[in-house]
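**Q** Just to be clear, the model below is a prediction. Sequence and coordinates:
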Amino acid sequence: MTVNDDSFTNWKIREEIAESMIPLIGKLHRERDVTVLLHSRSLVNKSVVSILKTHRFARQIAGEELSVTETLPFLQALTALDLGPSQIDIGMLAATYKSDDRGLSVEAFTAEAVAGATGANKIEGGEGRDVVLYGFGRIGRLVARLLIEKSGSGNGLRLRAIVVRGGGDQDIVKRASLLRRDSIHGQFQGTITVDEANSTINANGNAIKVIYANDPSEVDYTAYGIKNAILIDNTGKWRDREGLSKHLRPGIDKVVLTAPGKGDVPNIVHGVNHDTVKPDEQILSCASCTTNAIVPPLKAMDDEYGVMRGHVETVHSFTNDQNLLDNYHKSERRGRSAPLNMVITETGAASAVAKALPDLKARITGSSIRVPVPDVSIAILNLQLARETDRQEVLDYLRDVSLTSPLRRQIDFITAPDAVSSDFIGSRHASIVDAGALKVEGDNAILYLWYDNEFGYSCQVIRVVQHVSGVEYPTFPAPAV
């Protein structure tokens, strides 16, 4: 048998193992509301090849490939436990088991590692929490996809309605079509049907009412059976407390804005300051995509090295608030053709850092350039540190942060030498550290941070909504503090 034959045989064996994992992952998700992760990447509803690719990707961050033969025993052990709603990282289970010298069986080690989700400790699933989307643009449709994907057992978040202005004939059909197909993010994973007579979109069994209104004051959500809901405003029309309070109508309990909040509206970056949200707070903001991209790594660097000052330069994909061709725009440069020019513009991300990281004393400045790509941006974070270090130390530290820290869902890490922006379309992390581009000299560090300013940001929005709704389930093994 040749080397090629051996390699192909090995691949077929791993395919078979990955195939056997799919029903186990699906059953845990549907029946117990357990999301199986591999190094913070969900394996729910993934294909055989996707599962194998996710295992292989671990090589880039952990230094060696992770095999399905290593993770399957932990997955099998989970199915035998009385688990409550949770997120369980089988990649972390396998890694921590390797370093454990007590001689425990996989079953005993797994039971101990996830004890917080079993028996008397487990969370009992509730009825779920209603969610309403106000607006259905780029972020609104991606948030809708995520809500539908995460509906799981039905005990979590439930997308009940979308509120839009009427758009004429076949409005609902056209909106459903935009949800079904996306030029950047691809096809919707599932089935979508439209009931025009009842103004409803049915997506993977989720009946979503489409409500037509020109102003929040026109809607009584209780008339649609919606109660105690979280409303996600992705229009950006209102950004202060007074304006967003218009949404606090019958049936709506909290309002979450997908843009930087103004005045005293809390700007929340999940993973950094989401624990500061007061239980009775009804209005909050998820800040901007760029703020979400820079604040987690900025916090990580400040925690380890101290940050004296910094500057962030964002090279940002163009957005719908720019013109396709030169035309009037209220901003001076955004009226110039977005797909034909690099456009210098402002960013509020640097000033927003103070809201998310009030303990950071360093002055952070920022500027931005819009460039002719439709999605994925990069933030260049130039930091003066409180102590000297070297490139390898910073690399090792940030790799570890991406794998084991409380920020592992926000910060990803890539070592691929040929990575470009399109490689990060669909990334669920707030930012991805490009190891090859990192520069360190003495007390100066320059981080290059990729981020999917549409999908990665939408994932952060969902995390905030899960947190304030009370359905943000614990992750095991617990990340290192």
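**A** On my side now, so go ahead. Predicted model only: the values in this text are computed from it and were never measured.
**Q** Please count neighbours and contacts with C-alpha atoms only from this point.
**A** OK.
**Q** Surely residue 295 and residue 353 touch.
**A** Yes. If you go by Cα atoms under 8 Å, residue 295 and residue 353 touch, sitting 6.5 Å apart.
**Q** The structure to be compared is supplied as follows:
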Amino acid sequence: MSVLALNGLGRIGRLLVRRLGNVHRGLLGAVNDPAPLDQLVHLLRYDSVHGPCPWPIEGLTEDGQDYLFLDGRRVPLFHASDPGQIPFPAPTRLVVEASGRFTRRADAAGHLKDGVSHVVISAPSPDADYTVIAPINGGGLDPGRHRVISNASCTAHATAPMLKVLDEAFGLEHAGMSTVHVVTNDQRLLDLPHKDLRRARAAFKSIIPTTSSAFGALHRAMPDLPAAFDGVALRVPTLSVNLVDVVATLRRDADLASVRAAYESAAAGSWRDLIGMAPPFAVSTDITGRAESVLMDLDLTMLLGPRFVKVFGWHDNETGYAARLCELVVDLAGRI
């Protein structure tokens, strides 16, 4: 039974469609995006970073209604701009809000009508009922109380396990993070006005320091983080894969061997499939397509004192995040 609908066929929305089609083919029952059918079909078929879709995608208009044929499954496609105006069909109970426009609770809650009981926002939200970074706090998600849920950000999902492993092995006194982050559609291709004057500059011409939404999401999901935990994003002219750089002061002494052992143990245990190990001498293109939340590059680890450590982790900011989003909505769909 199709209980899931998707609002927004942007970068993450399209990868979610692919992932659901590969593993949970019957779950997606409807899609909404204001763009024309032919453009959406083309963007679903082909992707400049992740390649062509492995299964056929077609579009059809019948009696004034657009449809997507996703590997032979007929899925209605609507084109409303307002969540409250989308006629998602019964028995839709869960909507993934992936447009990037409705990240505040009041806006995302516009989907809560006509049988829809829950919304998952595919981005950080300042006031969602709950922010999930599994398995950090996934056990606290209560569908009875949490109706509008944020899946945090790609950077938050990568950084959280890096911090958690250090905290459990050595304790965290202080911590900070910077992310070397690919360009996104919230930047200007050429210089053009933007409320962030750095993002107003040509995305493929400069390294662009800016803010990251990950910090708010991390503090919401990990309330025990050091209060001053913060950092910066450095946008660079590439299309895929970020590198997270965490620096921390520890409560207990560590050495390179013990830091390596802590991450390798986590990757083989409770964090299996979420923490991976980067290949030797990795560069960003080597990580494209990997679905882990983070791949630790332990050869880059630096110990600047017995309690002062610097660790690095790669992540495919789209594939990894879409994987976590898919896991969340599949789990939630089975519980509501």
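**A** Everything's here; your move. Keep in mind the model is a prediction, meaning the values are calculated, not measured.
**Q** Provide the TM-score value for the superposition.
**A** After superposition, the two chains reach a TM-score of 0.94 (TM-score structural alignment, normalised by the length of structure 2), with 332 aligned residues with a Cα RMSD of 1.7 Å.
**Q** which one of residue 295 and residue 353 of structure 1 has more residues nearby?
**A** Of the pair residue 295 of structure 1 and residue 353, residue 295 is the one with more neighbours under other Cα atoms under 10 Å, namely 26 against 23.
**Q** part of a helix, is the more buried one?
**A** Yes. Looking at residue 295 of structure 1 with DSSP: H, G, I helix; E, B strand; the rest coil, it is inside a helix.
**Q** so what corresponds to it in structure 2?
**A** Superposed on structure 2 with TM-score structural alignment, residue 295 of structure 1 falls opposite residue 160.
**Q** how about the nearest residue to that match once chain neighbours are set aside, what does it touch?
**A** Spatial nearest neighbour of residue 160 of structure 2, chain neighbours left out: residue 218 (6.9 Å); criterion: Cα to Cα, 6 or more residues apart in numbering. Residues in contact with residue 218 of structure 2, defined by Cα atoms under 8 Å, 6 or more residues apart in numbering, are 152, 156, 160.
**Q** Identify the residue range in structure 1 corresponding to the strand or helix carrying residue 218 of structure 2.
**A** Using DSSP states H and E, residue 218 of structure 2 falls within helix 214-221. Across structure 1, the stretch matching helix 214-221 of structure 2 (TM-score structural alignment) is residues 349-356.
**Q** The matching stretch vs structure 2, mean deviation?
**A** Stretch 349-356 of structure 1, aligned to structure 2 and superposed, deviates on average by 1.9 Å (mean Cα distance after the TM-score superposition for structure 1).
**Q** For that stretch, what is the distance to the chain centroid?
**A** How far stretch 349-356 of structure 1 lies from its chain's middle: 19 Å, per Cα atoms, centre = their mean, to the nearest Å.
**Q** got the buried residues for it?
**A** In terms of neighbour count (16 or more other Cα atoms under 10 Å), stretch 349-356 of structure 1 has its buried residues at 349, 350, 352, 353, 354, 355, 356.
**Q** Among those residues, which one sits closest to residue 30 of structure 1?
**A** Nearest to residue 30 of structure 1 out of these is residue 356 (Cα to Cα; 34.9 Å).
**Q** what's that closest one in contact with, if anything?
**A** 267, 268, 269, 272, 273, 295.
**Q** Roughly how far does it sit from residue 287 of structure 1?
**A** 9 Å (Cα to Cα, to the nearest Å).
**Q** same check, this time on residue 417 of structure 1
**A** Distance from residue 417 of structure 1 to residue 287 of structure 1, by Cα to Cα: 31 Å.
**Q** Compare neighbour counts for the two and give me the winner.
**A** Neighbour totals were compared for residue 417 of structure 1 and residue 287, and residue 287 leads with 29 against 10 (other Cα under 10 Å).
**Q** The longest strand belonging to structure 2 corresponds to what range in structure 1?
**A** In terms of residue count, the longest strand belonging to structure 2 (DSSP state E) is strand 172-182. The alignment of strand 172-182 of structure 2 onto structure 1 (TM-score structural alignment) covers residues 307-317.
**Q** which residues touch that stretch?
**A** 290, 301, 350, 360-386.
**Q** that older thread, need the overlap of contacts for residue 356 and residue 287 of structure 1.
**A** In contact with both residue 356 of structure 1 and residue 287: 267, 268, 269, using Cα under 8 Å, 6+ apart.
**Q** Per the alignment, name the residue of structure 2 opposite the first one.
**A** Taking TM-score structural alignment, the alignment pairs residue 267 of structure 1 with residue 131 from structure 2.
**Q** which residues touch that match?
**A** 124, 125, 149, 150, 151, 152, 217, 220, 221.
**Q** Go again with 7 Å.
**A** Applying Cα atoms under 7 Å, 6 or more residues apart in numbering, we find residue 131 of structure 2 in contact with 149, 150, 151, 152, 217, 220, 221.
**Q** now residue 254 of structure 1
**A** 229, 230, 231, 282, 283.
**Q** Name the nearest residue to residue 417 of structure 1, sequence neighbours excluded.
**A** residue 436 (6.1 Å).
**Q** where along the stretch 251-400 of structure 1 do the strands fall?
**A** Taking DSSP state E, counting those that start in this stretch as the criterion, the stretch 251-400 of structure 1 contains strands spanning 252-257, 283-285, 307-317, 343-345, 363-371, 377-389.
**Q** what's the distance between residue 100 of structure 2 and residue 107 of structure 2?
**A** On the measure of Cα to Cα, residue 100 of structure 2 and residue 107 of structure 2 end up 11 Å apart.
**Q** more crowded one of those two?
**A** residue 100 (16 against 13).
**Q** corresponding residue for the more buried one in structure 1?
**A** Looks like residue 100 of structure 2 aligns to residue 236 there (TM-score structural alignment).
**Q** Assign a three-state SS to that match, would you?
**A** With three-state DSSP as the criterion, residue 236 of structure 1 reads coil.
**Q** wait, what's in contact with the residue nearest to it when sequence neighbours are not counted?
**A** Of all residues not flanking residue 236 of structure 1 in the chain, residue 259 sits nearest, at 6.0 Å (Cα to Cα, 6+ apart). Each residue near residue 259 of structure 1 by Cα under 7 Å, 6+ apart is listed here: 236, 285, 286, 287, 288.
**Q** try residue 260 of structure 2
**A** residue 298.
**Q** 10 Å instead?
**A** 296, 297, 298, 299, 301, 311 (Cα atoms under 10 Å, 6 or more residues apart in numbering).
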